[in-house]
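Asker: Provided below for reference: sequence and predicted model.
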Amino acid sequence: MKERRGIRVVLVLLYLVLGTRGKGAKTIIQWENTSEILTYPQVNKTMMQDGDVYDCIDVNRQPAFNHPFLKDHKIQMKPSSFPVGVNINSPVLHVASQADLPIVECSTGMVPILRSSRRDQTTTHNTDQVINKDVQIEEAGIRYSDDLYGVQAKINVYEPKVYKDGDSYSQTGIQIGNGPRGHFDSITAFYSVSPSYFGDSFGRFHVGWRGGISNKVCVDHKCPGFVQVSYNVGLGGKLQHVSVYNGPQYAIDLFIFKDPKTNNWWLVYGQDKIPLGYWPSSLFTHIKNKWSLSF
């Protein structure tokens, strides 16, 4: 019988959690991918050098607003405030330069949406089968359990060798969550290497979430929910600059936190804290105001 392989790496080199207390522990994380066909008006097509195709969509007509809970949602273009005193500095990663997120040239007021293809639907289905069967998963991470309101991480970016057999992938990122088994709400920001999904071995940047009655996992804009405000960061796109073993090091700074006025969960990037987008609190049942688990 063919051996199924999967590598899920949650390798956070530096990790800061905002909450009342924090305790380290060992954890197991399970994620799956899903894909739905969404229709939206195409405004402008952009072809990237690596072959990815993005459509620049009016920010107010992006896929997020196809969600039934967001029909009358008023978009928030930036956080009302940022947590005070949050900064990650370490001599361990002092030599690491900042890796760049995938940049797409869309005009202000637009957001880039990675165009779906027939290959996306096929490989996503295969990925679901792998995760739900006898897949071998190796993980490393940190778990905090308490009332939490934000998490920040500096993550070293690598492109590990991954088997191109349709069953293997690598994933690195941060995740927050809360809720009982079968109804677990969660939010994640990560990069992955998945030849079976994209047909290449590039490190690609993603966001994901799980919540609501269906409690299914959503990635990027494959199903509605995540509201993007950045007009030039392409979710699902290739990260620019990656670390080399015994060579130059590159890292991404990610920060997820609750907006104290709107209760939306914001994702910002880099030391300059550039807003990428947010998950409206109405999407969730168990993390409307806070969460208790962070990985």
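Answerer: Cool, got the structure.
Asker: drop to CA atoms for contacts and neighbour counts, all remaining ones
Answerer: Noted.
Asker: Ile187: helix or strand, and which one exactly?
Answerer: In the assignment (DSSP states H and E), Ile187 maps to strand 185-193.
Asker: counting by contacts, list what that strand packs against.
Answerer: With contacts taken as 3 or more Cα pairs under 8 Å, 6 or more residues apart in numbering; DSSP states H and E, strand 185-193 sits against strand 170-178, strand 204-210.
Asker: I'd say Cys223 and Leu38 touch.
Answerer: Yes. Between Cys223 and Leu38 there is a contact under Cα atoms under 8 Å: 7.3 Å.
Asker: please identify every residue contacting each of these two.
Answerer: The contact sets of Cys223 and Leu38 overlap at Pro63 (Cα atoms under 8 Å, 6 or more residues apart in numbering).
Asker: for those two, indicate the residue with more neighbours.
Answerer: Between Cys223 and Leu38, Cys223 has the larger neighbour count (other Cα atoms under 10 Å), namely 20 against 13.
Asker: secondary structure class for the more buried one?
Answerer: Secondary structure for Cys223, judged by DSSP: H, G, I helix; E, B strand; the rest coil, is coil.
Asker: the protein: helices as residue ranges?
Answerer: Taking DSSP state H as the test, the helices found in the chain are 118-131, 195-198.
Asker: what's the most buried one of the ones you listed?
Answerer: Most buried of these by mean neighbour count (mean count of other Cα atoms under 10 Å) is helix 195-198; its value is a mean of 21.
Asker: packing partners for that helix?
Answerer: Using 3+ Cα pairs under 8 Å, 6+ apart as the contact test, the elements touching helix 195-198 are helix 118-131.
Asker: residue nearest the middle of this protein, spatially speaking?
Answerer: Centroid check for the chain by Cα atoms, centre = their mean gives Val207 as the closest residue, at 2.0 Å.
Asker: this is the other structure I want to compare:
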Amino acid sequence: MALERKLKVLNKPYVKSFKDKHGIVFDCVDMYKQPAFDHPLLKNHKLQESTWTGPSTAGQRIRVHPQESCPDGTVPIRRTLKQDLVMASLSSPRFRPANNKDHSEIPGQHFAQLLVDSVAGSKFQGASALLEVDTVAVPVGQVSSAQILLVDDSFHSSVVNVVQAGWSDSQTRFTTYWTADDYRSTGCLNVQCPGFVVVSQTSTPGMVLPGGITAISISKVPAECNN
């Protein structure tokens, strides 16, 4: 079946695995064999980590599971289960910008936002923010989140490229999402398709964030990254 084939592609061979306190399994995968490098635009890509220079109050950058660490040369990747793919196919994007309004184009979704536009003739190549992480009690069927989004709508008015990161759910898990065509057919949550490259031995999308202030930084989505 298609789901089984996709699971085999996403769940790479690993040298170690561990569970968080909620029973979610993470596999330590060779850094250059993680799902992100299945994307054709990232083939033979050499990782280049930048140094975080955010405010000191940010603490360690997205260090969410200090009691577990993957061996050198490997990174933690949340193991994808069949039900994860089923839920992803049934759900809408968890956050979608909507022209300076306090509600989304998705019915029942509301948010507060701060918008910053690039200066005419220039573009943002990345952005960062300090997000407060809170354990929020939400009713069944509802989601609370705090995210930073980098949106590129300079190419076509009907096609918007977005990369977003932050936390969501009552367990405040680190969450990422990207799209290259206004959420129509490209992109996915976390690492359920190639896109986000994990470089930390202790942190990865899908992990529970500690309470307090967490620094989030994201880079620009290439317009041609639409597979």
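Answerer: Received it, and whenever you're ready, just let me know what you need. Here the structure is a predicted model, which is why all the values come from computation and not from measurement.
Asker: quick one, the strand holding Ile187 of the first structure and strand 170-178 angle?
Answerer: On the basis of axes from the mean of the first three to the mean of the last three Cα atoms, to 10 degrees, strand 185-193 of the first structure is oriented at 170 degrees to strand 170-178.
Asker: and the strands in the second structure?
Answerer: For the second structure, strands defined by DSSP state E occupy the ranges 14-19, 25-30, 74-78, 126-133, 145-156, 159-168, 173-179, 212-219.
Asker: who wins for proximity to Gln113 of the second structure among the ones you listed?
Answerer: Each of the strands of the second structure has some distance to Gln113 of the second structure by Cα to Cα; the shortest is strand 145-156, at 9.4 Å.
Asker: what comes up buried for that closest one?
Answerer: Going by neighbour count (16 or more other Cα atoms under 10 Å), the buried part of strand 145-156 of the second structure is 145-152.
Asker: could you check how far it is from the centre of its chain?
Answerer: Computed by Cα atoms, centre = their mean, to the nearest Å, the chain-centroid distance of strand 145-156 of the second structure equals 13 Å.
Asker: just checking, what packs against it?
Answerer: Strand 145-156 of the second structure packs on strand 126-133, strand 159-168, strand 212-219, going by 3+ Cα pairs under 8 Å, 6+ apart.
Asker: can you do 7 Å?
Answerer: On a contact count with 3 or more Cα pairs under 7 Å, 6 or more residues apart in numbering; DSSP states H and E, strand 145-156 of the second structure meets strand 159-168.
Asker: relative to strand 126-133, how tilted is the strand it packs on?
Answerer: 30 degrees.
Asker: post-alignment, strand 159-168 of the second structure versus the first structure, mean distance?
Answerer: Superposing on the first structure places strand 159-168 of the second structure at an average distance of 1.1 Å from its equivalents, by mean Cα distance after the TM-score superposition for the first structure.
Asker: in the first structure, what range does that strand match?
Answerer: Counting by TM-score structural alignment, strand 159-168 of the second structure falls onto residues 183-192 of the first structure.
Asker: show residues contacting that stretch.
Answerer: Residues from elsewhere that reach stretch 183-192 of the first structure (Cα atoms under 7 Å, 6 or more residues apart in numbering): 170-179, 203-211, 215, 284, 286-287.
Asker: 8 Å instead?
Answerer: Contacts of stretch 183-192 of the first structure (Cα under 8 Å, 6+ apart): 169-179, 203-213, 215, 254, 284-287.
Asker: what count of nearby residues applies to Ala140 of the first structure?
Answerer: 15.
Asker: that one matches what in the second structure?
Answerer: By TM-score structural alignment, Ala140 of the first structure lines up with Ala112 in the second structure.
Asker: again, but for Thr122 of the first structure
Answerer: Counting by TM-score structural alignment, Thr122 of the first structure lines up with Val86 in the second structure.
Asker: now the alignment partner in the first structure of Met207 of the second structure: how far from Val217 of the first structure?
Answerer: Alignment note (TM-score structural alignment): Met207 of the second structure maps to Gly237 of the first structure. Gly237 of the first structure is 19 Å from Val217 of the first structure, where distance means Cα to Cα, to the nearest Å.
Asker: who has more neighbours, these two?
Answerer: Shown here are Gly237 of the first structure and Val217; by other Cα under 10 Å, Gly237 has more neighbours (25 against 19).
Asker: isn't that one up against Pro112?
Answerer: No. Taking Cα under 8 Å as the definition, Gly237 of the first structure is not a contact partner of Pro112, at 10.3 Å.
Asker: got the contact list for the nearest residue to Arg119 of the first structure once chain neighbours are set aside?
Answerer: Nearest non-adjacent residue to Arg119 of the first structure, counting by Cα to Cα, 6 or more residues apart in numbering: Tyr197, 7.8 Å away. Contacts for Tyr197 of the first structure (Cα under 8 Å, 6+ apart) come out as 119-120, 123-124, 127, 166.
Asker: equivalent analysis for Ser158 of the second structure, please.
Answerer: If you count contacts by Cα under 8 Å, 6+ apart, Ser158 of the second structure has them with Asp182.
Asker: do you know how far it is from Arg184 of the second structure?
Answerer: Applying Cα to Cα to Ser158 of the second structure and Arg184 of the second structure gives a distance of 11 Å.
Asker: how far off centre is the match of strand 159-168 of the second structure?
Answerer: Chain-centre distance of stretch 183-192 of the first structure: 7 Å, with Cα atoms, centre = their mean.
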